[in-house]
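Colleague: prediction below, plus the sequence it came from.
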Amino acid sequence: MSAGVFPKAAPGARTFRSGGIRFCGWAWMVFAVLNLADLAWRGRDIASAVAAAVMLLGCGIAYAVALRPRIVADDEAVRFHNLLRDLHLPWGTVDRFEGGDAVYAYVGEERHRAFVLQTSPRARAKQELKARREDKKLPEPVAEYMRGRTATDFTVEQLRELATEHKDAEQTPVTSTWAWPAIIALAAPALLTAVTIIIAST
């Protein structure tokens, strides 16, 4: 299961992330820091400035795409922290959760999609094949429970359980807000990259 559940995210909250994508994000951060240190030590020309700006842009993308996206469920609501926007979905307002290629929350006729834990049909098939190969290593009851399920499926199951526990919660509106840290993390290095490229080309 590539989804991590972190009960300490907030009092009474559970956080669902993609472990593999998060690892890739941190791997890029380490790579970028090492390269930026090298550029700071040896770089003295405009090409080094362009390279540093591109590295910073890569860090912004890694944060927005790999490190930030998550699903947080607490006693009040479930929150989808997507690339550039945050969705606050009160328990009493959500009609149901569905899985498949992503985690979906349905509110009336509206369908809200979580960016984290998305999977393509090809990736899903690969996960199922891998699970079948590992069946022999697990006790039969465990293997049967795991068979054919992805991290997305497990997350949906847990969200459904939490929704059942909070079925009597007050119905309040869904709210969507801009994720300004992610926007700044992308916009600032993108602007810096554009400026350094323009300077380098003149």
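Modeller: Good, I have the coordinates. Not measured: the values here are computed from a predicted model.
Colleague: all contacts plus neighbour counts: C-alpha atoms, from now on.
Modeller: Fine.
Colleague: and the host helix or strand of Ile197, what other elements does it pack with?
Modeller: Element membership for Ile197, per DSSP states H and E: helix 180-201. When contacts are defined as 3 or more C-alpha pairs under 8 Å, 6 or more residues apart in numbering; DSSP states H and E, helix 180-201 packs onto helix 46-62.
Colleague: number of nearby residues for Arg111?
Modeller: Per other C-alpha atoms under 10 Å, the neighbour tally for Arg111 reads 13.
Colleague: surely it is in a strand?
Modeller: Yes. With DSSP: H, G, I helix; E, B strand; the rest coil as the criterion, Arg111 is assigned to a strand.
Colleague: for comparison:
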Amino acid sequence: MTSTPKDRSYRSPAGIAGGVLLLALAAWLGGDALLRGTGRTPWLALAALLCVVPLVVAFTLRPAVWAGEERLLVRNPFRTITLPWGTVEHIRAGYSSEVLAAGKKYQLWAIPVSLRQRKRAGRRAARGAAEGLPLPTETPGKAPSDQAIDDLRELAERFADRGGAPAVRWAYEIVVPSAVGLLAFVILSVT
């Protein structure tokens, strides 16, 4: 299932930036080994790239959460979980963001919790309250991840009557190339 244009999307800008930098580094180092390497080095570099690039994409660029009127769509590194709103029992953010649905717990990789941002937002709210100044943010004293969780909770309450069953799809497009690359790297290293 894919997202629709009306869906709200949540992603980690820091995760995306880190992923782009890691992919650029892998392209630079792997490309150098492929072009200038001798002997088995180009083959080892190719196998390593085949293993590492999908994993970098999985953990940095892939995570996303889409919330629409019908369902919550969670795309984590190795799975895509479709949760109709009627199955969502609770959405929370402690040290990580997670949704409880149909008796199972799913992590929301795209909404990372930052304790530093929480403290900063709390200090800003306290300072604003002491000085009697309005805060420029939507919700005073809320970190961006906490605001996203509040938005998702509101949607879960509003569309709680939407039925259906949760669906989980594994990301074979990530798992298979990484496994093949790892296997090729091990075989090339041992022989």
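Modeller: In hand now; what should we look at? All of these numbers come straight from a predicted model, not from anything done at the bench.
Colleague: what's the angle from the helix holding Ile197 of the first structure to helix 46-62?
Modeller: 160 degrees (axes from the mean of the first three to the mean of the last three C-alpha atoms, to 10 degrees).
Colleague: chain center to helix 180-201 of the first structure, what's the gap?
Modeller: 23 Å (C-alpha atoms, centre = their mean, to the nearest Å).
Colleague: same question for stretch 18-27 of the second structure.
Modeller: Computed by C-alpha atoms, centre = their mean, the chain-centroid distance of stretch 18-27 of the second structure equals 17 Å.
Colleague: mean shift between that stretch and the first structure?
Modeller: Once fitted to the first structure, stretch 18-27 of the second structure is off its aligned match by 1.1 Å on average (mean C-alpha distance after the TM-score superposition for the first structure).
Colleague: nearest residue to Trp170 of the second structure other than its sequence neighbours?
Modeller: The shortest distance from Trp170 of the second structure to any non-neighbouring residue, by C-alpha to C-alpha, 6 or more residues apart in numbering, is to Arg79 (4.4 Å).
Colleague: quick check: the one you found vs Arg8 of the second structure, distance?
Modeller: Taking C-alpha to C-alpha, to the nearest Å as the measure, Arg79 of the second structure falls 19 Å from Arg8 of the second structure.
Colleague: quick one: the strands in the second structure, in order.
Modeller: 8-10, 64-67, 71-75, 79-84, 88-93, 97-101, 104-107, 167-170 (DSSP state E).
Colleague: Ala156 of the second structure is nearest to which of those strands?
Modeller: Taking C-alpha to C-alpha, strand 88-93 is the member of the strands of the second structure nearest to Ala156 of the second structure, at 6.8 Å.
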